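> Curious how this folds, go ahead:
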Amino acid sequence: MPPGKQPTLRQRRLGAELRKLRDRAGLSTNQAASRLGVNQSRVSNIEAGRYAVGPDRVRAIARNYACADYSLIEALVGMTGGRTRGWWEEYRGLLPHGLLDLAEVEHHAAALRVAQALHIPGLLQTAQHARALFGDAVPPLLPHEIEHRQSFRIKRQAVLYGDAPLRYTAVIHEAALRMQVGGPTVAAEQLAHLAEMSQLDNVTVLVIPFGRGAFPGSGQGLDYASGPVAQLDTVQIDTEHGSEFIDAAAQLERYRTVLDRLEALALSAEKSRALIHQAAARA
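Predicted coordinates for the structure are as follows:
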């Protein structure tokens, strides 16, 4: 099977984790190739996510690398195969790759924790709120680009519903509740929707009020997706130039600590909902 031309984030992550196993085993790519009975370029392509591997191959790699963490091995096995043909694939070529990667991460996450200082998290936005945000993008988006991004954002929200909805915890600063995105009517509808979503069994919305003062982090959007094992967690950061994905162990620990502190600063879910209703009444 030839190497894939455009590996997804999930394929790249699988390759990166296999590379970590090789590094822990103290093996060069040549040594690993010899043990696996393949050439060096095959090992390099696998580790770059350009070559799809199956469950048996992953188990063989782990065995040859002397990995005894069976929970991790089986989690990696769950990541095997070619590109996941998820719903987001229909947007390939229409939207930046980072957005497709985010949808794929959310789809496979065991749970999701997010933090936003100035915006309502994307999975909790109404269509009109999202449209207003995209309408203010720099550089400006064309009308059809706004439509694609709006529909994509709404489709991402499906992970919060269904038979196995994603466990979702969102920490929002009160500033985000006071932003008049799209004008008073759109803002009021957004806050009503946020309060309604906060009552779902799998959704927790926590608000940090102005009175709490300083809070950790830079205020940029943060998504923390839990994997089947902690080593496979993923952090996504919003930046002006697009999404940045982080999976280094030290950084994962740092962002877990940031989220823990943010959640500790926030009001309880019940008091947060009351503050959302209060903001809606003033919108």
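> contacts and neighbour counts: CA atoms only from here.
OK.
> First-to-last residue distance for stretch 238-249?
End-to-end span of stretch 238-249 (C-alpha to C-alpha, to the nearest Å): 19 Å.
> So which bits of that stretch are buried?
Under the neighbour-count criterion of 16 or more other C-alpha atoms under 10 Å, stretch 238-249 has 243, 245, 247 buried.
> One more: stretch 266-275?
266-269, 272-273, 275.
> Among those residues, which lie within helices?
Among the buried residues of stretch 266-275, the members found in helices (DSSP state H) are 269, 272-273, 275.
> is it possible to export the residues you listed to CSV including distance to Gly26?
What follows is these, written out as CSV (distance: C-alpha to C-alpha, whole Å):
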residue, distance to Gly26
Ala269, 48
Ser272, 50
Arg273, 52
Leu275, 54
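> Name the nearest of those relative to Ala32.
Nearest to Ala32, judged by C-alpha to C-alpha, of these is Ala269 at 50.7 Å.
> My guess is the closest one contacts Leu206. True?
Yes - counting by C-alpha atoms under 8 Å, Leu206 is a contact partner of Ala269 at 5.4 Å.
> Report how many residues lie close to Ser218.
8 (other C-alpha atoms under 10 Å).
> Could you tell me how far it is located from Asp238?
11 Å.
> Next, the second sequence, to be compared with the first:
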Amino acid sequence: MQVKSNLGPVGPLPRPRRQPPTVRLRRLASELRRLREDAGLSQTEVAEKTDVNLATLHRIETAKAKPQLRTLNALLDAYGVTGDRRAELVALQREAKQRSWLQSFEAGLTDQYTALISLESEAEQATNYESLFVPGLLQTEDYARAVIRAVLPTATDAQVEDRVAARMRRQALLEGETPLRLWAILDQAVLCRTVGSETIMSDQIAHLAQQGSRPHITIQAIPFSAGAHPGMLGSFIVLKFAPDNPDVVYIDSMAGDLFLDKEADIQRYNYMYEHLRAIALSPAETLALLASSCEDH
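Sure, this is the predicted structure:
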């Protein structure tokens, strides 16, 4: 028997939603793993010493599960952690599942999208390459609505509006005293493709020019004259966090969304981004291209 999901008919019943790990949970997992290694203990030895199940310990150290307070205290006792350091880790455990405004949207969003929003909200910097769309953080409401309707043709009006509202809410990251630092590189095709209507595109490009003049937002375009380049393989985002929190690469594709945090993957995408920056127009040249594109639309 088939059931209907938010976006249409699917096969088997969906699995229960699994909340994506927050940056705090990832940091807690990393700190506990480091403390165990510094103590010279294997996971098996810790399991025997604390009566914490070995499988549970593995899930805690890989950020797949939040430790209960009594479990955390048992681990910290085993590692000899006291004082301010212990208080810091207990605070991380308490805050590890904070979801803030995202909770009100999660019912209509995919696990992958909620994971992106959650990690993005805790990042200090995002480097984003886009080959087909304006980055979500820089989209106008009308452009976002037109894009979502196009890529999710079976979505209801209510589902589209929920997505639009979530996308607009994300953009609050670019405001405030300590906004997210955003560096966006776009292929020129993004500016030439008419999404929604000529009016929507004209407004969108004018919005890009306005945002690109802000001190914490940098926009570069790769002109058609640059020819083939590594970004033609697809769009990606590298989220960068405070020290001791590893970067995360997010890739959105038809085959599914991916989150990569292995050091080799992060280095590869950071290197690719540097190459794209080198072949792109300068920010000033990009603003001139935006002005020209706006006139064309």
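> Now the TM-score, please.
In this superposition the chains share a TM-score of 0.84, using TM-score structural alignment, normalised by the length of the first structure; 273 aligned residues with a C-alpha RMSD of 3.2 Å.
> Among the buried residues of stretch 238-249 of the first structure, which are located in strands?
243, 245 (DSSP state E).
> Closest one of the buried residues of stretch 238-249 of the first structure to Leu27 of the first structure?
Asp247 (21.9 Å).
> which non-adjacent residue is nearest the counterpart of that closest one in the second structure?
Matched to the second structure by TM-score structural alignment, Asp247 of the first structure sits across from Asp261. Closest residue to Asp261 of the second structure apart from its sequence neighbours, by C-alpha to C-alpha, 6 or more residues apart in numbering: Val248 at 4.9 Å.
> Could you verify my assumption that that neighbour touches Leu258?
No - counting by C-alpha under 8 Å, Val248 of the second structure does not reach Leu258; the two are 10.0 Å apart.
> Pull the contacting residues for the counterpart of Phe210 of the first structure in the second structure.
Applying TM-score structural alignment, one finds that Phe210 of the first structure aligns to Phe224 in the second structure. Phe224 of the second structure is in contact with 187-189, counting by C-alpha atoms under 8 Å, 6 or more residues apart in numbering.
> The residue nearest to Asp261 of the second structure: neighbour count?
25.
> What is the aligned counterpart of it in the first structure?
Aligned partner of Val248 of the second structure by TM-score structural alignment: Thr234.
> OK, contacts around its match?
Thr234 of the first structure makes contacts with 105, 224-227, 245-247, 252, as judged by C-alpha under 8 Å, 6+ apart.
> Shared with the second structure, which of the residues you listed?
Counting by both residues aligned by TM-score structural alignment, their matches' C-alpha atoms under 8 Å, the contacts of Thr234 of the first structure that remain in contact in the second structure are 224-226, 245-247, 252.
> who touches stretch 25-44 of the second structure?
Contacts of stretch 25-44 of the second structure (C-alpha under 8 Å, 6+ apart): 46, 54, 57-58, 60-63, 66, 79, 89, 92-93, 96-97, 244-245.
> And these, which of them are buried?
Buried, going by 16+ other C-alpha under 10 Å: 46, 57-58, 60-63, 66, 79, 89, 92-93, 96-97, out of the contacts of stretch 25-44 of the second structure.
> check contacts around Ile146 of the first structure.
Ile146 of the first structure neighbours (C-alpha under 8 Å, 6+ apart): 131, 134-135.
> Now, the residues you listed that are in helices?
Per DSSP H, the contacts of Ile146 of the first structure map to helices at 131, 134-135.
> quick check, nearest of those residues to Leu118 of the first structure?
The closest of those, once distances to Leu118 of the first structure are taken by C-alpha to C-alpha, is Phe134, at 14.9 Å.
> Can you tell me the closest non-neighbouring residue to the closest one?
Ile146 (6.0 Å).
> So that neighbour versus Ala175 of the first structure, what's the distance?
25 Å.
> Now check the second structure for the residue matching Leu95 of the first structure.
That one, Leu95 of the first structure, aligns with Leu109 by TM-score structural alignment.
> Doesn't Tyr224 of the first structure lie inside a helix?
No - the assignment for Tyr224 of the first structure, made by DSSP: H, G, I helix; E, B strand; the rest coil, is strand rather than a helix.
> Quick check: the aligned residue for it in the second structure?
Using TM-score structural alignment, Tyr224 of the first structure pairs with Val238 in the second structure.
> and what of Met197 of the first structure?
Per TM-score structural alignment, Met197 of the first structure is aligned with Gln211.
> Its match: neighbour count?
Around Gln211 of the second structure there are 16 residues (other C-alpha under 10 Å).
> buried stuff in the one helix or strand it maps to?
Assigning secondary structure by DSSP states H and E places Gln211 of the second structure in helix 198-212. Under the neighbour-count criterion of 16+ other C-alpha under 10 Å, helix 198-212 of the second structure has 200-206, 208-209, 211-212 buried.
> Tell me which residues are up against that helix.
In contact with helix 198-212 of the second structure (C-alpha under 8 Å, 6+ apart) are residues 138-140, 142-143, 191, 194-195, 217-219, 283, 287, 290-291, 293-295, 297.
> What is the mean deviation of that helix from its aligned residues in the first structure?
Comparison of helix 198-212 of the second structure with the first structure after fitting gives an average deviation of 0.5 Å (mean C-alpha distance after the TM-score superposition for the first structure).
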